[in-house]
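Participant: Sequence plus predicted model, see below.
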Amino acid sequence: MLNLPPGFITTFLRSQLFTKLPYPDTSFSGQTILITGANTGLGLEAARHFVRLNATRVILGCRSISKGESALTEIESSCARKGVVEVWELDMSSYKSVKAFCARANGEGRIDVVVLNAGIAVPKYEEVEGMESTIAINVVATFLLVVLLVPVLRRGAEKFGILPRLVVVASDAHEQAAFKEQNSPPGEILNTLAQNKPDLQPDRYNVSKLLEILLVRELGPLISPTPPSASTDSPKPIILNTLTPGLCHSSLMRHAIFPLNIIARLGKALVARTTEVGSRTLVAAAAAEWETNGCYMADCAVREPSAWVRSEKGLETQKRVWEELREILEGIEEGCTGCVGERRELGDPRNGRMC
């Protein structure tokens, strides 16, 4: 059940027990922040930080409006700021809801930061939009949001001269992915992952987080191939990055079954970060600079993802997964991936950033 690579435990414990994460102090004054999965856990605490740090608007994307309104009331009370937080409906299990959410965002004049925090971890097969729910929500719906929100962010960058951030919350659980589906026939990785395979279900969450990291590494340089300082005709750049918050107190593992539920409970009791401390990693990624584009962050700084991600096999799989996902996304919303550029000749820095 646990697939721990060499050195993982040492690195994990050093991060969890001996690394002090900086308390966020970057001003978000004048900015509009959009964060999903924000009515509880890390998303709620990150939203609270954004409000505390003087964001002009903080939009909570929530499946339940009533729970979102409760989060709004709690944030306003704790930060003593009213009229800042808004609640928008977003059901990640429905591509129709994702598209409606993005259409609403398209009506906004300016969005500075998007934090895609919503995700699930389920022990048994559940079907969403015709595929396994973890992959449908954590991968397909998440990157449908990415490609549909890039034009909104880019429009704001052009009009207001800003450098928008698009943050995907992943996990160091990606290092534990067995990912047997990587050897699927050409064009069949996501199709295999979408199927009901009980023996592989325990690995689905880990794999979903691995795929998030692969896709950010692939898309970061393709969406924004040139830095803000470059004088080119390329579209205005957007920072796309991803992060692990580490092991934190949250409700993510609430559906875990024996023996993972016991392991998770014990691990949280011994080494987990508080929800507030974990949320600092989300805020750090939302404030990060250009050098994080296409990169993975841990402990509020750029870090290398797993050795497999950085291997030749990882890079090959990264390309395959994006091409497969691109076809799925186009089937959901034709033309939606037009914001993503094409790969160039071998050696071009836009061919995936190795960080």
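Facilitator: Here it is on my side, so go on. If you're wondering where the values come from, they're calculated on a predicted model, not measured in any experiment. Numbers count the residues shown, from 1 in each chain.
Participant: CA only for contacts and neighbour counts going forward, please
Facilitator: OK.
Participant: so what's L149 up against?
Facilitator: C102, A105, N106 (Cα atoms under 8 Å, 6 or more residues apart in numbering).
Participant: any chance you could map the strands in the stretch 101-250 of the chain?
Facilitator: For the stretch 101-250 of the chain, the strands defined by DSSP state E, counting those that start in this stretch occupy 113-116, 127-128, 131-132, 165-169, 239-244.
Participant: want to throw the ones you listed into JSON lines with mean neighbour count and distance to A55?
Facilitator: Output for those, formatted as JSON lines (neighbours: other Cα atoms under 10 Å; distance: least, Cα to Cα, whole Å):
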{"stretch": "strand 113-116", "mean neighbour count": "25", "distance to A55": "10"}
{"stretch": "strand 127-128", "mean neighbour count": "16", "distance to A55": "34"}
{"stretch": "strand 131-132", "mean neighbour count": "21", "distance to A55": "37"}
{"stretch": "strand 165-169", "mean neighbour count": "27", "distance to A55": "14"}
{"stretch": "strand 239-244", "mean neighbour count": "28", "distance to A55": "19"}
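Participant: From the centroid of the chain, which residue is nearest?
Facilitator: Residue closest to the average C-alpha location in the chain (Cα atoms, centre = their mean): V168, at 1.8 Å.
Participant: which residues touch that residue?
Facilitator: V168 makes contact with V115, L116, N117, E212, V216, L240, N241, T242, L243 under the criterion Cα under 8 Å, 6+ apart.
Participant: Please compare the first structure with the one that follows:
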Amino acid sequence: MVGSKDLQPSTISFGKVFYNNQFKEKPVWPAPGTSISGKSAIITGGNTGLGYEAALQLLGLKLSNLILAVRSPNRGEAAAAKLKALYPKSNIDVWQLDMCSYDSIQAFANRVRTQLSRIDFVILNAGMMNMEFKVVKSTSHEEIFQVNYLSTMLLTVLLLPTLKAKGPLGEPAHLTIVSAALTLAAKFPNKEANPLFPSFDDPKVFDQQETYNSSKLLAHMFLWKLVDYVSADDVIVNLADPAWCKGTELTRAVTNPVLKMGMKAFAVSTGRTPKVGASCFVDAAVNKGKESHGCFLMSWKIHPFAAFLYTLDGKVVIERVWEESMNEFEFAGARSILESMKR
């Protein structure tokens, strides 16, 4: 199988990538008659935006069991009520998950392990972008870095054994991590920092756009190494870019009214609809098979990772990211979990 690691890095300018992604590529929908009846899915941040739209699309394919993993149970229940009205035959539950809390992430993963008899799809959609430097008190990490990278990768690792054990009979479960085309434009200004992670927690280094881009790029680096431990026969893990979409809450933290209006206007004029954006997640989970394991999916196709990852310097940083991640997750036994996935 030819995956993202095996492709030549793209030499196309990001401007052209953005144009093609937004205006020229066509959605790939599940084939007519596709049914996922009897299957179960988890969507983090599934109460709004692209997560909610992905839920709609999976339920439209006759998904039997859906868990909306959300920070606010009240907002989750409101979203679930709307989904239940549209799909009364499906079982839809709301489970609390705070991506700013390692305790909450561990409790959620344990609940998945102990309470679910089957799990077919996980879409890790929860993410954020802040305009100002904010620290998560319980971890002392900058919030974008915490949610988009650290918490998402920890949850990935903790869910893997359950997905392997309780995936569909005779085929692997799917875990899709929401990514961004902006990883291809990331400047990663702190990439030479050693150790690396403390630099993300430095307010002098913080830049809302670059921190967001780099937080997503780190997930590419993590996946580069993760496939050394996780077989596509056990769990298919991939990254999916929805492109720039209108009608989402990604910019909810923007407080400057002029900037917020400008971003909304840009989204209206260039953005994909939430339906098309979320179809990228559904495609990664339902349409794609083992060939997508360890891959970055953009415009419904396997795409190279950011060019930096293929360089000698990039390989050094990949190793640094992996080791610092394992050290960060030592409290949760991440190394032993991943070693167990190899056996």
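Facilitator: Perfect, thanks for sending it. The shown structure was predicted, so the numbers you read here are calculated from the model rather than taken from an experiment.
Participant: Output the contacts of V168 of structure 1 in CSV, with distance to V140 of structure 1 appended to each entry.
Facilitator: Below are the contacts of V168 of structure 1 laid out as CSV (distance: Cα to Cα, whole Å):
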residue, distance to V140 of structure 1
V115, 16
L116, 12
N117, 14
E212, 10
V216, 13
L240, 17
N241, 17
T242, 16
L243, 18
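Participant: Which of those residues are retained in structure 2?
Facilitator: Shared with structure 2 under both residues aligned by TM-score structural alignment, their matches' Cα atoms under 8 Å, the contacts from the contacts of V168 of structure 1 are V115, L116, N117, L240, N241, T242, L243.
Participant: Can you tell me what the first one aligns to in structure 2?
Facilitator: Structural correspondence for V115 of structure 1 with respect to structure 2 (TM-score structural alignment): I123.
Participant: quick revisit: just the kept ones among the contacts of V168 of structure 1 now: which is nearest T142 of structure 1?
Facilitator: Distances from T142 of structure 1 to the kept ones among the contacts of V168 of structure 1, taken as Cα to Cα, are shortest for L116 (7.0 Å).
Participant: any idea how far that closest one lies from C62 of structure 1?
Facilitator: 11 Å (Cα to Cα, to the nearest Å).
Participant: Need the overlap of contacts for these two.
Facilitator: By Cα under 8 Å, 6+ apart, the residues touching both L116 of structure 1 and C62 are T36, G37.
Participant: Was I right to think the match of V115 of structure 1 contacts S279?
Facilitator: No - the pair I123 of structure 2 / S279 is not scored as a contact, 11.9 Å apart, by Cα atoms under 8 Å.
Participant: Enumerate the helices of structure 1 by residue range, in sequence order.
Facilitator: 8-18, 41-52, 65-79, 95-106, 133-135, 142-160, 189-193, 204-223, 260-271, 275-287, 312-332 (DSSP state H).
Participant: so what does the third one touch, helix or strand wise?
Facilitator: When contacts are defined as 3 or more Cα pairs under 8 Å, 6 or more residues apart in numbering; DSSP states H and E, helix 65-79 of structure 1 sits against helix 41-52, strand 57-62, strand 85-89.
Participant: who wins for proximity to A285 of structure 1 among those?
Facilitator: Of the helices and strands packed on helix 65-79 of structure 1, nearest to A285 of structure 1 by Cα to Cα is helix 41-52, at 11.0 Å.
Participant: Where does the closest one end up in structure 2?
Facilitator: With TM-score structural alignment as the criterion, helix 41-52 of structure 1 aligns to 49-60.
Participant: and the matching stretch, how far from structure 1 on average?
Facilitator: Its aligned residues in structure 1 lie a mean 0.7 Å from stretch 49-60 of structure 2 after superposition (mean Cα distance after the TM-score superposition for structure 1).
Participant: so who does the aligned partner of M92 of structure 1 in structure 2 touch?
Facilitator: By TM-score structural alignment, M92 of structure 1 lines up with M99 in structure 2. Applying Cα under 8 Å, 6+ apart, we find M99 of structure 2 in contact with R71, I105, A126, Q146, V147, S151, T152.
Participant: Just the buried ones from those residues?
Facilitator: Neighbour-count burial within the contacts of M99 of structure 2 applies to R71, I105, A126, Q146, V147, S151, T152; the criterion is 16 or more other Cα atoms under 10 Å.
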